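S.K.: Below is the structure, and that's it, no one-letter string:
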């Protein structure tokens, strides 16, 4: 058994999940296509709303959330290549650090911006007069700057430390990107584990705040049900309740499973527990599935926008109406042109027939 440069044995086995090398390239390719299309369209709509002076605090948050999603999407081709090469990083260490950081930035920017969107909607429901009297753009800008600064600051350790780990597996050198810490020293392993648990604690606190905000929104809307009589009031209540459900679903589907599994998984892959091989393998398999679920976040965020603000919904609906009218007009024009051409053809045919009759020999 060889010894690693830091004093730990080289013979520790890398805990892997073979199914990801088949599943991940297909899944991330679909996320890349759909996420790039959806978020570019969302950014276009938000830009048009800004030109129409319809931008306010929540649309500032949505724009920043879209930018975070696009950062993640643009890094996906490198991760697709990584999984197609069966976990071998064929690029530089710098690119490994950047792409890994983009994954971190997207995850926690999304979590924080969804949290402030939830708080913004709670404030709009409970303080409607204040929300209607001012757009609070400055607050939106300041909060966005704080979120980006906090997330980027937390990413610095990933950017300044080596991201790749080289391993001699089955007679070949495999270069892992942000994986393969099994041969590190115990001090470094515990540092990695503690970092994971700090992140889990941070997420739990944010998720608790999101749950409280959305539960209070739902409670307030239920209490206002009797006051908001009429068709418009019911429609607004329905959209607001839908937004509450969508935000909670995004957290429960995309983020909660990963952070529930993250702690035990880190302890398993770092070999800091006495768990048997089957338990460690099961945790690693589940962890890979939760990574896929987190990738769905950039597809679900544009859905949140549709429920978060009426002007975004209205713009999308108006565009679809114009497109459908354009198709109807084009069909009508084509039908009218075909009818005109048919009438012209019949007239020409009649003229030919008349000439034929006139030119026929007279007996």
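M.R.: Alright, I've got the coordinates. This is a predicted model, so every value here is computed, not measured.
S.K.: make it CA atoms for all contacts and neighbour counts henceforth
M.R.: Noted.
S.K.: The protein: strands as residue ranges?
M.R.: Counting by DSSP state E, the segments of the chain that form strands are 164-169, 172-177.
S.K.: possible to save those strands as a markdown table with distance to residue 334?
M.R.: Output for the strands of the chain, formatted as a markdown table (distance: least, CA to CA, whole Å):
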| stretch | distance to residue 334 |
| --- | --- |
| strand 164-169 | 61 |
| strand 172-177 | 57 |
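S.K.: And the ones you listed: which comes nearest residue 136?
M.R.: Proximity to residue 136 (CA to CA) singles out strand 172-177 among these, at 41.9 Å.
S.K.: Just send the strands of the chain back as a markdown table, with mean neighbour count too.
M.R.: Below are these laid out as a markdown table (neighbours: other CA atoms under 10 Å):
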| stretch | mean neighbour count |
| --- | --- |
| strand 164-169 | 16 |
| strand 172-177 | 18 |
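S.K.: mind checking which of the ones you listed is nearest residue 34?
M.R.: Residue 34 lies closest, by CA to CA, to one member of the strands of the chain: strand 172-177, at 25.1 Å.
S.K.: Which residues does that closest one contact?
M.R.: By CA atoms under 8 Å, 6 or more residues apart in numbering, the residues outside strand 172-177 that reach it are 87, 88, 89, 90, 96, 100, 163, 164, 165, 166, 167, 168.
S.K.: Identify the farthest-apart pair in those residues.
M.R.: Within those, 100 and 168 form the most distant pair, 22.4 Å apart (CA to CA).
S.K.: any idea how far residue 178 is from residue 211?
M.R.: Taking CA to CA, to the nearest Å as the measure, residue 211 falls 31 Å from residue 178.
S.K.: give the contact list for the most centrally placed residue in the chain.
M.R.: Central residue of the chain (CA atoms, centre = their mean): residue 298, 0.9 Å from the mean position. Residues near residue 298 by CA under 8 Å, 6+ apart: 31, 35, 39, 66, 69, 70, 73.
S.K.: so which pair among those is furthest apart in space?
M.R.: Among the contacts of residue 298, 31 and 66 lie farthest apart (CA to CA), at 14.3 Å.
S.K.: ok, which stretches of the protein are helices?
M.R.: Assigned helices in the chain, in chain order: 20-51, 57-84, 93-126, 128-133, 137-160, 186-223, 231-250, 256-269, 277-295, 297-308, 310-359 (criterion: DSSP state H).
S.K.: can you put those helices in JSON lines and add distance to residue 173?
M.R.: JSON lines is the format used below for the helices of the chain (distance: least, CA to CA, whole Å):
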{"stretch": "helix 20-51", "distance to residue 173": "18"}
{"stretch": "helix 57-84", "distance to residue 173": "14"}
{"stretch": "helix 93-126", "distance to residue 173": "15"}
{"stretch": "helix 128-133", "distance to residue 173": "59"}
{"stretch": "helix 137-160", "distance to residue 173": "23"}
{"stretch": "helix 186-223", "distance to residue 173": "22"}
{"stretch": "helix 231-250", "distance to residue 173": "39"}
{"stretch": "helix 256-269", "distance to residue 173": "20"}
{"stretch": "helix 277-295", "distance to residue 173": "22"}
{"stretch": "helix 297-308", "distance to residue 173": "34"}
{"stretch": "helix 310-359", "distance to residue 173": "51"}
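S.K.: Put this next to the previous one:
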């Protein structure tokens, strides 16, 4: 049963995530392409893949807005509901993987600077990123088969998307979701915590390290922690509860909706990683300040002449 005010909440969160996440993702994408063309580093390649994951997610987000505007009924071509799994859900999982790789890369850079300068590190990074995408696609394929396989009935366009499952489909999905908790949340969170704690600890012991670099490391750690606790934790908790109760929790859609804020918090990661991103933010900040001053001056003059 759909609660009347609930779709409004979903739509509001989707709009916030889209308006904040898309400009940052596009800006980060441009910065990554520019950096890779000049002098690429492993972190730039990983960041580019994280940005692509966010862009795929944000590109499909207007479809979810339409669903929320229609009171959570699916009034669009049903093929889009099938793509929902690949373009809305799986980018959430790929984000956790690339955030984990970023934390590992930062730790290796600080803890093993000599090995980090290996000339083949770019090749290794590309192979790792390709492996992650392949893993995500294979996982999505198995999930799709579990969700839609063995069903001969065609759901009409007024049904809810990715909600109506046969008992067999739901049982298979609940098992896969439980495995996702370990593969895409617990293990990545443990690795990220280990890497960032040790990275910050090492940076604090080095007297020649600039304060801004330490702050960026802390910012990346906090940004990653926000993504995992606010965006990923509730959604993965719904997987655990669903497996225990053998049904979809009623609050699962709330947790899934809040996971869309992942695209907003990733901007913190982009800002801490990329110098070009920080420079672009400073330019935008100065532009907004100048615009505000001019608007304020205009209204002062208008009041005087009035």
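M.R.: Yep, it's here. The model shown is predicted, which means the values in this text are computed figures rather than measured ones.
S.K.: before we move on, back to that, if we only consider the contacts of residue 298 of structure 1, which is nearest to residue 323 of structure 1?
M.R.: Residue 323 of structure 1 has its nearest neighbour among these in residue 39, at 20.0 Å by CA to CA.
S.K.: Who are the contact partners of the counterpart of the closest one in structure 2?
M.R.: Matched by TM-score structural alignment, residue 39 of structure 1 corresponds to residue 25 in structure 2. Contacts for residue 25 of structure 2 (CA under 8 Å, 6+ apart) come out as 51, 54, 55, 263, 267.
S.K.: Distance of residue 25 of structure 2 relative to residue 47 of structure 2?
M.R.: Distance, residue 25 of structure 2 to residue 47 of structure 2, by CA to CA: 10 Å.
S.K.: What of residue 243 of structure 2?
M.R.: As for residue 243 of structure 2, its distance to residue 47 of structure 2 is 33 Å (criterion: CA to CA).
S.K.: Between these two, point out the one with more neighbours.
M.R.: Applying other CA atoms under 10 Å to residue 243 of structure 2 and residue 47 shows that residue 47 carries more neighbours, namely 23 against 20.
S.K.: Tell me the counterpart of the more buried one in structure 1.
M.R.: Under the alignment (TM-score structural alignment), residue 47 of structure 2 maps onto residue 62 of structure 1.
S.K.: Next: residue 65 of structure 2.
M.R.: Using TM-score structural alignment as the criterion, residue 65 of structure 2 maps onto residue 80 of structure 1.
S.K.: what's the neighbour count on its match?
M.R.: Based on other CA under 10 Å, the number of other residues close to residue 80 of structure 1 is 20.
S.K.: ok, so what distance separates the closest residue to it other than its chain neighbours from residue 87 of structure 1?
M.R.: Once flanking residues are discounted, residue 80 of structure 1 sits nearest to residue 25: 4.9 Å by CA to CA, 6 or more residues apart in numbering. As for residue 25 of structure 1, its distance to residue 87 of structure 1 is 11 Å (criterion: CA to CA).
S.K.: list the contacts for residue 54 of structure 1?
M.R.: residue 311.
S.K.: Distance-wise, check it relative to residue 97 of structure 1.
M.R.: 38 Å.
S.K.: Next, work out how far apart residue 37 of structure 1 and residue 297 of structure 1 are.
M.R.: For residue 37 of structure 1, the distance to residue 297 of structure 1 equals 14 Å [CA to CA].
S.K.: who has more neighbours, these two?
M.R.: Using other CA under 10 Å, the more surrounded residue of residue 37 of structure 1 and residue 297 is residue 297, with 22 against 13.
S.K.: Does that one touch residue 247 like I think?
M.R.: No. Contact criterion CA atoms under 8 Å: residue 297 of structure 1 and residue 247 do not qualify, at 10.7 Å.
S.K.: on that earlier part again, when residue 31 and residue 66 of structure 1 are compared, which one has more neighbours?
M.R.: Higher neighbour count among residue 31 of structure 1 and residue 66: residue 66, with 27 against 21, using other CA under 10 Å.
S.K.: What sits closest to that one if chain neighbours are left out?
M.R.: Residue nearest to residue 66 of structure 1 in three dimensions, not counting chain neighbours: residue 39, with 5.9 Å by CA to CA, 6+ apart.
S.K.: and residue 303 of structure 1, what does it touch?
M.R.: Contacts for residue 303 of structure 1 (CA under 8 Å, 6+ apart) come out as residue 246.
S.K.: Not counting its neighbours along the chain, what's nearest the residue mapped onto residue 239 of structure 1 from structure 2?
M.R.: Under the alignment by TM-score structural alignment, residue 239 of structure 1 pairs with residue 216 in structure 2. Ranked by CA to CA, 6+ apart and with sequence neighbours excluded, the top spatial neighbour of residue 216 of structure 2 is residue 272, at 5.1 Å.
S.K.: Residue in structure 1 paired with that neighbour?
M.R.: Aligning on TM-score structural alignment places residue 272 of structure 2 opposite residue 307 in structure 1.
S.K.: I'd say its match and residue 247 touch.
M.R.: No. Judged on CA under 8 Å, residue 307 of structure 1 makes no contact with residue 247 at a distance of 9.4 Å.
S.K.: Neighbour count: those two, which is higher?
M.R.: Set residue 307 of structure 1 next to residue 247 and count neighbours by other CA under 10 Å: residue 247 wins out with 24 against 21.
S.K.: ok, the more buried one to residue 33 of structure 1 distance?
M.R.: According to CA to CA, residue 247 of structure 1 stands 23 Å off from residue 33 of structure 1.
S.K.: Same question for residue 100 of structure 1.
M.R.: 20 Å.
S.K.: go on, residue 119 of structure 1?
M.R.: Per CA to CA, residue 119 of structure 1 is found 31 Å from residue 33 of structure 1.
S.K.: higher neighbour count, those two?
M.R.: Between residue 119 of structure 1 and residue 33, counting by other CA under 10 Å, residue 119 is the more crowded of the two (19 against 11).
S.K.: That one corresponds to which position in structure 2?
M.R.: Using TM-score structural alignment as the criterion, residue 119 of structure 1 maps onto residue 104 of structure 2.
S.K.: nearest residue to that match other than its sequence neighbours?
M.R.: The shortest distance from residue 104 of structure 2 to any non-neighbouring residue, by CA to CA, 6+ apart, is to residue 195 (5.8 Å).
S.K.: just checking, that neighbour touches residue 110?
M.R.: No. Using CA under 8 Å, residue 195 of structure 2 is not in contact with residue 110, being 10.1 Å away.
S.K.: Settle it for me: which of the two has more neighbours?
M.R.: Counted by other CA under 10 Å, residue 195 of structure 2 and residue 110 do not tie: residue 195 has more neighbours, with 23 against 15.
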